[in-house]
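Asks: Below are the sequence and a predicted model for it; my questions follow.
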Amino acid sequence: MNVVGEDLSEAETTEQLFEILSNRRRRYAVYALGQGEEDTVELGELARRIAAWETEQPPEQVSSTERKRVYTALQQSHLPKLADAGLVDYDERASVIHARPELEEYEVYMELVHGREIPWSHYYLGLSGVAVSLLLAVWVGAPPFSTLPDVVWMAALVAALTVSAAAHAYFSRGVELVADGTPPEVEIGPGETDD
């Protein structure tokens, strides 16, 4: 599904996705707009929330200078990019932003990964590879896999999947945040800017 227009190729859409998410303020905006219970957000409130996340303080303690810096960057750069991508409707005159349904598709790419951790999607792909290899070894009767009954190997695979799913549910619970919480941060690397 093409989230930014029918005339773009998949490669162009992917490039636009990474361009959108390459900037921390745009990631914060995508997170805030996707988590909000209201369809429309006032630009000043969005700027205050993002400034609070950037300065690691409660929104009510954000200074007018900190809020204004974020407000200006959102108004001049980030919101027009999100609007051009078809993710939000941005009314400059009223200073309000309306999240479009396509914005939800971008949230999938904001999976929280710290340092040298691997994403859960890669973990499950690796687990599937191990399971297929194990099943093939059991099926052809390769030693030592032929010494135990097939049901034991199947039980081991089910146990591995169950433990993995439980761990995933436990760790994911820790990053599910309310709209006033801190957004998940995706590590992009050096050279990233806030503006």
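Replies: That came through fine. Note that the structure is a prediction, hence the values are computed from the model and not measured. Numbering: from 1, shown residues only.

Asks: Every contact and neighbour count from this point should use C-alpha atoms.
Replies: Fine.

Asks: residue ranges for the strands of the chain, please.
Replies: Counting by DSSP state E, the chain has strands at residues 40-42, 88-91, 96-99.

Asks: export these to TSV and tack on mean neighbour count?
Replies: Rendered in TSV, the data for the strands of the chain read as follows (neighbours: other Cα atoms under 10 Å):
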stretch	mean neighbour count
strand 40-42	16
strand 88-91	20
strand 96-99	19
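
Asks: got another, please set it beside the one above:
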Amino acid sequence: MDDQSLDVVFDLLADQRRRYVLACLIDHTEAIGLADLAADVAGRENKEAVTKPPKEKVRTIHTSLYHIHIPKLVEAGVVEYDQDRDLVRVSETGEQIEHLLTVAADGGEER
């Protein structure tokens, strides 16, 4: 991976919501609906709460995924988005950054 590619990956991983999106997509072997992805991300962001995140929070996350995060991840080639079917999945490139995502989740301690 060259320096420019590494900069793109670090930019993508700099945002916690995008890290949650990638973690969720890596956890799923199949494409996931954008609404389901938003609910999963809301749950990850609301991890301390016992109850499900409020619908308004899920709706807000859905909007940010649709307008900001998914387009940025698609442009970088990390995810694929089928707008007609409203499905998102991690691309082969995204699978390659799984290790970096794991290192980031562990607080930077590589094992």
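Replies: Looks like it arrived, so ask away. Computed from a predicted model, the values in this text were never measured in an experiment.

Asks: quick revisit: export the strands of the first structure to CSV and tack on distance to residue 18 of the first structure?
Replies: Below are the strands of the first structure laid out as CSV (distance: least, Cα to Cα, whole Å):
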stretch, distance to residue 18 of the first structure
strand 40-42, 24
strand 88-91, 17
strand 96-99, 19
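
Asks: what about the helices in the first structure?
Replies: All helices of the first structure, identified by DSSP state H, fall at 10-21, 24-35, 43-55, 64-73, 79-84, 103-107, 120-140, 150-173.

Asks: Could you dump those helices into a markdown table and include mean neighbour count?
Replies: Output for the helices of the first structure, formatted as a markdown table (neighbours: other Cα under 10 Å):
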| stretch | mean neighbour count |
| --- | --- |
| helix 10-21 | 15 |
| helix 24-35 | 22 |
| helix 43-55 | 21 |
| helix 64-73 | 16 |
| helix 79-84 | 18 |
| helix 103-107 | 17 |
| helix 120-140 | 14 |
| helix 150-173 | 13 |
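
Asks: out of the strands of the first structure, nearest to residue 10 of the first structure?
Replies: Across those, residue 10 of the first structure has its closest neighbour in strand 88-91 (20.2 Å, Cα to Cα).

Asks: ok, average deviation of the closest one from the second structure?
Replies: Strand 88-91 of the first structure, aligned to the second structure and superposed, deviates on average by 1.3 Å (mean Cα distance after the TM-score superposition for the first structure).

Asks: and that strand, how far from the chain's centre?
Replies: Centre-to-centre, strand 88-91 of the first structure and its host chain are 21 Å apart (Cα atoms, centre = their mean, to the nearest Å).

Asks: quick check: that strand aligns to which part of the second structure?
Replies: The aligned range for strand 88-91 of the first structure in the second structure is 79-82, by TM-score structural alignment.
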